[in-house]
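# Kindly return the folded structure for what I paste below:
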Amino acid sequence: MRGNMSRTLNLLAACVAVGFLNSCAVVAVGAVGAAAATGAAVGTDPRSGGALVDDNSIQSKLSGKYGNSDNFPDSNIYVDVFNKSVLLTGQVKDDAQKQFAENIARGYPGVIKIYDYLNVRLPSSMGSRSTDSMITTQLKTQLLTASGVPSNSIKVVTTETVIYMMGMVTPAEAESAANVAAKVGGASKVVTLFDYKSNK
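Next up is the predicted model:
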């Protein structure tokens, strides 16, 4: 329980330290509760106010479902949502849990797309989670000053040293963001899950 709380506080600090767009949902299965931090401003987020509310609601409700230790024992599931697309990362006990988790998201009202990157393995260690938090913070900081990258339009998630990026960008902006992410120390892979808009 103490370890789960420490991880929650670390991730909350990472989200607040670079406060743009990102809603970090932390699901510590088996703990008393889960924590979520939202650092989004409608004025800079490309989503409408209504879409932002919908995304936060979906994320919160799904986090609660995955936080049920009776349904997901020995698992560690994270949920992130952008434009009603759901990203699932973390670790599950077996293939049956992985499919169950995906089915829950797929059947949730309003969800239009599922990105299932859950791994069947033991939950990651505290050291691994701390590394993920540092990678996320490093990338967020670099995106703030990167040329041609609308940092307010990009959500960054890191799990097991793999960087996932979601958001609404042009193809050129996506390429620039991916190039920045590829140079982040400690990251093993970059996965882009963007919604694309036309180049201006």
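# C-alpha from now on. contacts and neighbour counts both.
Noted.
# Any idea how many residues pack against the closest residue to Ser147 other than its chain neighbours?
Setting aside the residues directly before and after it, Ser147 is nearest to Ser176 in space (C-alpha to C-alpha, 6 or more residues apart in numbering), at 7.9 Å. Neighbourhood size, Ser176 [other C-alpha atoms under 10 Å]: 17.
# just checking, Ser176 touches Val149?
Yes - between Ser176 and Val149 there is a contact under C-alpha atoms under 8 Å: 6.3 Å.
# so is the residue nearest to Ser147 in a helix, a strand, or just coil?
The three-state label given to Ser176 by DSSP: H, G, I helix; E, B strand; the rest coil is helix.
# this one as well, want them side by side:
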Amino acid sequence: MAALLLAGLVPVLGGCVPLLVGGVAVGAAAAHDRRDYTTFIDDQQIDFVATAALDDEPGLKGRGRVSVTSYNYLVLLTGQVRSEAEVALAGGVVSRLPKVRKVVNEVTIGPDIDFARKSEDVLLTSRAKLALFKVEVPDFDPTRVTVVTENGVVYLLGLVSVAEGDAAVEQVRYVPGVVQVVKLFEYQEPKT
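Just a heads-up that it's a prediction; the model follows:
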């Protein structure tokens, strides 16, 4: 049975084989993205380098959790640390990295969120992504929006038109459990 299922999926998955570029796998997500491939790859590299830099920073070791999301050279930092100085340190470390254009530092002061809250955030992210499929703006592709959820706050990143961004926020804000929606979109009007 498994062999039959696999045989049926091979033709479907043929177009989904990731392309390895500079050691980073690029697949179907890149095909729909409005960023060029170089920017797409650079953003993935910024994620890895920034995470490693934060992990190696002596002033942050064992003092909390900071997550990194890069989109079009804008870096979103989320998580929790124990002091305002650590929030500033995390932002400073990332802002000095090559190719980082801007840092949006949403790290909060306090204990790490618990496993239950992290699980709820994963569920909210999934629900928000599903809600984006209800956006009824011509040429809108929900895969072009990156969704990050931290402690009930949903951050939306992407290159979208104003109409797409507004419609996306309108759909996500009604997802049960969402505390707030933060737009970090960059606006790019469709070419006519």
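# Counterpart of the residue nearest to Ser147 of the first structure over in the second structure?
In the second structure, the residue matched to Ser176 of the first structure (TM-score structural alignment) is Ala167.
# residue ranges for the helices of the second structure, please.
Ranges of helices in the second structure, per DSSP state H, are 2-13, 28-32, 37-56, 84-95, 115-132, 162-172.
# Tell me which of the ones you listed sits most buried.
helix 162-172 (a mean of 20; mean count of other C-alpha atoms under 10 Å).
# Can you tell me what sits against that one?
128, 131-132, 134-137, 140, 156, 178, 181, 183, 185, 187-189 (C-alpha atoms under 8 Å, 6 or more residues apart in numbering).
# Between helix 115-132 and that helix, find me the angle.
130 degrees (axes from the mean of the first three to the mean of the last three C-alpha atoms, to 10 degrees).
# Helix 162-172 of the second structure vs the first structure, average offset?
Helix 162-172 of the second structure: mean distance to aligned residues in the first structure after superposition is 0.4 Å, counting by mean C-alpha distance after the TM-score superposition for the first structure.
# now the match of Ser176 of the first structure: how far from Tyr174 of the second structure?
Ala167 of the second structure sits 12 Å away from Tyr174 of the second structure, going by C-alpha to C-alpha, to the nearest Å.
# likewise Lys118 of the second structure?
20 Å.
# same question, Gly27 of the second structure
31 Å.
# same thing with Leu4 of the second structure?
41 Å.
# Likewise for Ala25 of the second structure?
Taken as C-alpha to C-alpha, the span from Ala25 of the second structure to Tyr174 of the second structure is 34 Å.
# How about Thr78 of the second structure?
22 Å.
# got it, and Arg127 of the second structure?
On the measure of C-alpha to C-alpha, Arg127 of the second structure and Tyr174 of the second structure end up 10 Å apart.
# cool, Ser126 of the second structure as well?
14 Å.
# what's the answer for Leu159 of the second structure, then?
Distance from Leu159 of the second structure to Tyr174 of the second structure, by C-alpha to C-alpha: 22 Å.
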